[in-house]
Each structure stands twice: as C-alpha cells, then as structure tokens.
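1. mind looking at a prediction? Sequence and model below.
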Amino acid sequence: MTFSRPGAIDLSALANSQPAPSAAPGQAADGAVYVIDATEQDFQNIIQSSLQHLVVLALWSPRSPQSSDFTDLLVQATTRYQGAIQVARVDVDANPGIAQALGAQAVPLVVGLVKGQPVPLFQGTVDAAEIARYFDELVKLAAQHGLTGRAAPSGQATGAPADEEEPADDPRFAAADEAFAAGDFATAIAEYEKLQAQHPGESEIGERLAGVKLIARTHGADLAAARQAAADRPDDLEAQMLVADLDVSGGHVDDAFARLIDLVRRTSGDEREAVRQRLLELFTVVGINDPRVATARRALATALF
C-alpha cells in the first residue's frame, strides 16, 4: 500500500505560529460525533471519501493506552464541526500497511486527508484547545481547495441522545467506489462517465469523476522528475499538464492555472482544446465557487479570444 504524494499541502506555518484564543468547542444540537475505523481493505474508499469531505487519520495502537485515549479526544472534537471533519481511526497493529504508507514511527500520529492528499498534522498528544486550533486551520485549508462537504454522523458524544440511523451510501456510486477501492481507476472513471451520461448536469457526479481522473493521472508520479521534464520540453502538452495536475494536488492552484492558460495562448486547434478541457476539469476539482477559479476563467476567456 502506497500513498501518491505528488505535492505537499503545507501547514508548517501553523506549527510555528502563536496559539490564538479559541472559543470552547461548541456542541452540535444532537451531540453527534463523526468517526469510522479504517482498515487496509477499505483504505481506498476512505481516500475516495476525502474527495467529498475532510478526513483525519488517527493512528493508534492497543499497546499504547495513551494513543487510544487521545484518539477518543480527537473523536469528541469532531462534534463542533458537524460533519466537516471525520476521524478515521487506524489500529497500526492490525493495519501495518497504512502505518508504513504514512511513514509512522510512533503513535499517536494524526494526518489529514484533503482530496486524497496527506496533510501531516502532529505526532504525539496535544490538548483539546490545540486540537481545535489544528482542526480549524484544516477546515480553512479544505475550503481553499473547494472541499466543503460533510460526513454523516456515526455516533454521539458522551451523554448525548441517540442519533438517527446513518444514511446509506448512494447506490449509484457502488460500482465506481468498488473499482476505486481496488485501485482500478480506469473502471471507476468509466462508471462515473456512465452516470454522467445518465444524469447530465449533476454536480456531485462531475466532481467525483474529475477527482478520480486527477488521482489516476498523478498516481505514482514523481514531482521533481515531472517538473524537470516540463522545463526541458516547454511545448510538450502532456508534460505541462502533468505538472499542472501535480500542482493542483499539492495546493499550488494558481501556478497550475497560470501554466495551462499560458499553454492555451501558445497552442491552437486540437492541442488548445485539450488544454482547455484539462483546465475545466481542474476547475471542477478545485471547486466552481473558489475565487481562484473565477479569476482563472476570466484569464482563460482572454487567452481564447
């Protein structure tokens, strides 16, 4: 099991910043918490779900009571976010492949997932106020990347009333989700394309399709090698578009858009159309309401006409 790490989504500034005053975590009206248990068998599904909402991986071990207690604290912290953050607990003893993929050297280890990309948060324990500070920043980062979906509640905080049954997954996505979980990106893409043809204009299908395509294109890519290839071959469309894909995956959205808009200016005919279509796909991945997309759309229109 490996993680594709085409880029880095950086929270280092948070680690070096001074703690800001934070209000006491608020409780959702139903006191719900948002947590699942992750295994190696369903880990691809969890990566897939991070295309829709934030996931925080909490690595722990039954041999470390401290890590178990801290994971419980993380779960309780999800209440105030009302589904914007879902904790995925990973027992590293039962799932060593996940721990290896994340480079875990000790537990607890906490890593965010933003559209399939890992965001290291912290290793070791911190207090509840510090958890809230990191989670607040992670939610802001996700919003910047157009990730604003919410997970379904999975339980209640201590003393909270029983919650309604968690809604079932949309059965239309079952075939695509199964293929994605198996690492069969081509089949997942084909299934989403079928759904898109059957339900044209449905935004969730388009978002899922664009996200899976991006993950498929960047899977296993080496960022340094891709950048060097693009520098050596400035007129190579595939090389330029791969770097743009990697930049979006790594959070360098403006750089990606600027690269492709410049390529639109320098191409014509079928080549220009291929670049335009890739830009539109990346607009969907980033989020159509993202201000960076609005700016890039205007720049694209200027480049085209």
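-> Good, I have the coordinates.
2. switch to C-alpha atoms for all contacts and neighbour counts from now on
-> Noted.
3. what ranges does this protein have for its helices?
-> Along the chain, counting by DSSP state H, helices occupy 12-16, 43-49, 65-77, 96-101, 128-144, 174-181, 185-198, 203-218, 223-232, 237-249, 253-266, 269-286, 291-304.
4. and the last one, how far out from the chain's middle?
-> Remark: helix 291-304 is offset 24 Å from the chain centroid, using CA atoms, centre = their mean, to the nearest Å.
5. same thing with stretch 101-115?
-> 14 Å.
6. got it, and stretch 130-143?
-> 14 Å.
7. next one for the comparison:
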Amino acid sequence: MTIEFGTPRQDQELISVPALVLKVDAASIRDYLALSEKLPVLMLFVQAGDQASESLQRSVTALVQKAAGSLLALVVDAAASPELAQAFDLNQIPSAYGILKGQPAPLFVGDQAMEQVQLVITKVLDVAKENGLTAKAVVKEDAKEPELSPTVQAAYSAIDSGDYSGAVSLYEKALIENPNDSLAEAGLAQVKLLVRLEGKDLAELAVSVLTDNESKLAKADALVATGMAAAGFTVLLDLFGETPRDAREPIRLRMVELFLVVGNDNPDVVSARKTLSLLLF
C-alpha cells in the first residue's frame, strides 16, 4: 500500500485536531479515542528520559506526519499515567498499540527501526481502510476559517437581538443559497432548539417524568441544552425504539438535528449515532 499525501478526496471526512501527534493523559485521552471510529489511532507508551522511548517517538512522529492525516498518534508517559499503563496491561516501555473502532491491539514493544515502524503503520492503514476508517485528520491551525455569507451574518445579528424566528428564516435562506453550508446547517439546528425552548423551565423539564412523545422530545431538548447530551440522546433512543416503524421519522430527524447542535465529533454523538444505526435495521 502507498500512503496518500496532499489534499483529501472530495468525499473524505475531515476531522479537526490540534496536532497529528498528541501527548495525552488519563483525562485528555477520552477526547481522542472516539476518533478511532473514523480513522486509525496509534497509541505509544513512553517514559521520560528513556533513550529507547525517545528514539521510537521520533520515528513514530516522523512517519505519522508523513502520512498526512491518515492516522493520529497519541503519546502517553507511562510513569505519569499509571492507570492507563495498567488498563493496557503494559509490561515494557516503549510499547505501541493500534486502535480501530475503539478496540486496541498490540503492535510492537521496544525501540524499532524506522523501516519496521513504517511497515506496521502501512498494515494498520490497510486494515483501517478495509473497515471504512478513511477520515483525514487536519490540524486546526492549518484549516481555513470558512467565510460567512451575508445571510449567515444576518442570522447571527438576529440571534444577538433575540429574534430567533427571524434567524430561522435567514438560516433556511442561507441553505437555499448554498445547500452545503455546514455553518448554516448547524446554526439552523441551534436556533430551532432555542425557539422550542423559549420561555420553558429547562431545569424542570430535564428532571421531568413524562409519557407522551412530545413531552419526551422536549425533555431531550432541555437535557442537550443544559449540557447533558448523553442523557438527552438516551431519551430519544428509547423513544425511537418503542415507537412503531412508520412513526419514527420525526424522532430520527430530531436526533440528527441535536447531533448538529452538540457537534458530530462529540463522543456522545458518535455513540448515539452508532446506536441509532443499529435500531434502524
């Protein structure tokens, strides 16, 4: 297999990351493990001051940069994150693991020649491609800020002035002008949520025990709006599962809309989307 360089394919999903090689610990690793659902992740356990660790990390860094976003590398200081070392049953430093769709697999232990590391990375990319993990990581600072259309700018102004209904109309107009405007699509989902929740007691809705569909949809809105996205998605998934197939579409559309509000790269969205896919078939 030849590693592809340069610009991504038009149909390739782009994932914004701070860097292609990231130092992580037990707290921050969760932000990136979910990305293994979309592209391969290489996890490298090292130890500060260890010559073999430093040598292998240099090789891995060079090759991951060369792969130009086809995979992501996470570097863990085993001594500083003993809980991660224990979770991976680590018995030698340095050690490398490949993670695909959340499942780790050991790759190699000890320092390796760069040619050998290249062979392993090539194999990981082959397996990832076979499993549909073909997204491309793009470093944030390299990504261009999208230009706002005048209509989207007007929608922002409407939101600032509290005119949510006007903002809905403007976002809908922006999507007619450019159906691929992702900012307008996400903005429309967000402002429609604001319209639905306007004048409601979010705290009361979030803890309410409800039986009818509309009330459950409102509860899910409130949970998402108050930062409890996972709980909100659970309400919708339960409702989707217990609803007859010919009446499920409004629930699915509400979930898709809330995915946009929370952000498609959010781990809660990734998990809920996977569960929804299973329920659809």
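-> Nice, thanks for sending it over. No experiment lies behind these values; they were computed from the predicted model shown.
8. ok so, going back, quick one: the helices of the first structure as CSV, columns for distance to Val35 of the first structure too.
-> CSV is the format used below for the helices of the first structure (distance: least, CA to CA, whole Å):
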stretch, distance to Val35 of the first structure
helix 12-16, 24
helix 43-49, 12
helix 65-77, 6
helix 96-101, 17
helix 128-144, 15
helix 174-181, 19
helix 185-198, 25
helix 203-218, 22
helix 223-232, 32
helix 237-249, 25
helix 253-266, 30
helix 269-286, 25
helix 291-304, 31
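9. for the ones you listed, which one sits closest to Ala152 of the first structure?
-> helix 43-49 (11.3 Å; CA to CA).
10. residue range for the closest one in the second structure?
-> Helix 43-49 of the first structure corresponds to residues 29-35 of the second structure when matched by TM-score structural alignment.
11. what are the contacting residues of that stretch?
-> Val41, Leu74, Ile99, Lys101, Gly102, Asp265, Pro267, Val270 (CA atoms under 8 Å, 6 or more residues apart in numbering).
12. which position in the first structure aligns with the fourth one?
-> What it means is Lys101 of the second structure. Under the alignment by TM-score structural alignment, Lys101 of the second structure pairs with Lys115 in the first structure.
13. need the contact list for the closest residue to that match other than its chain neighbours.
-> Among residues not flanking Lys115 of the first structure along the chain, Leu51 sits closest, at 4.2 Å (CA to CA, 6 or more residues apart in numbering). By CA under 8 Å, 6+ apart, the contact list for Leu51 of the first structure reads Val114, Lys115, Gly116, Leu147, Arg208, Gly211.
14. my read: the fourth one touches Lys115, true?
-> Yes: under the criterion of CA atoms under 8 Å, Leu147 of the first structure is in contact with Lys115, at a separation of 7.4 Å.
15. next, count neighbours for the residue lying closest to Arg278 of the first structure once chain neighbours are set aside.
-> Excluding the flanking residues, the one nearest Arg278 of the first structure by CA to CA, 6+ apart is Met241, at 7.6 Å. For Met241 of the first structure, the count of nearby residues is 23 (other CA atoms under 10 Å).
16. swap in Leu14 of the first structure?
-> Other residues near Leu14 of the first structure come to 14 when the count uses other CA under 10 Å.
17. tell me which residue of the second structure matches up with it.
-> Using TM-score structural alignment, Leu14 of the first structure sits opposite a gap in the second structure.
18. any idea how far Leu14 of the first structure is from Leu74 of the first structure?
-> 18 Å (CA to CA, to the nearest Å).
19. again with Gln86 of the first structure
-> Distance from Gln86 of the first structure to Leu74 of the first structure, by CA to CA: 10 Å.
20. higher neighbour count, the two?
-> Taking other CA under 10 Å, Gln86 of the first structure and Leu74 do not tie; Gln86 has more neighbours (31 against 25).
21. aligned partner of the more buried one in the second structure?
-> Per TM-score structural alignment, the equivalent position to Gln86 of the first structure in the second structure is Leu72.
22. if I read this right, that match contacts Val64, doesn't it?
-> Yes: judged on CA under 8 Å, Leu72 of the second structure makes contact with Val64 at a distance of 7.0 Å.
23. overlap of the contact sets of these two?
-> Here Leu72 of the second structure and Val64 have Leu20, Val21 as joint contacts, going by CA under 8 Å, 6+ apart.
24. please identify the buried residues of stretch 76-93 of the second structure?
-> For stretch 76-93 of the second structure, the neighbour count (16 or more other CA atoms under 10 Å) marks Val76, Asp77, Ala78, Leu84, Ala85, Leu90, Ile93 as buried.
25. in contact with the residue nearest the centre of the first structure, which residues?
-> The centre of the first structure sits closest to Lys115, judged by CA atoms, centre = their mean, with a distance of 1.7 Å. Residues counted as contacts of Lys115 of the first structure (CA under 8 Å, 6+ apart) are Ile47, Gln48, Ser50, Leu51, Gln52, His53, Leu54, Leu147, Gly211, Ser249.
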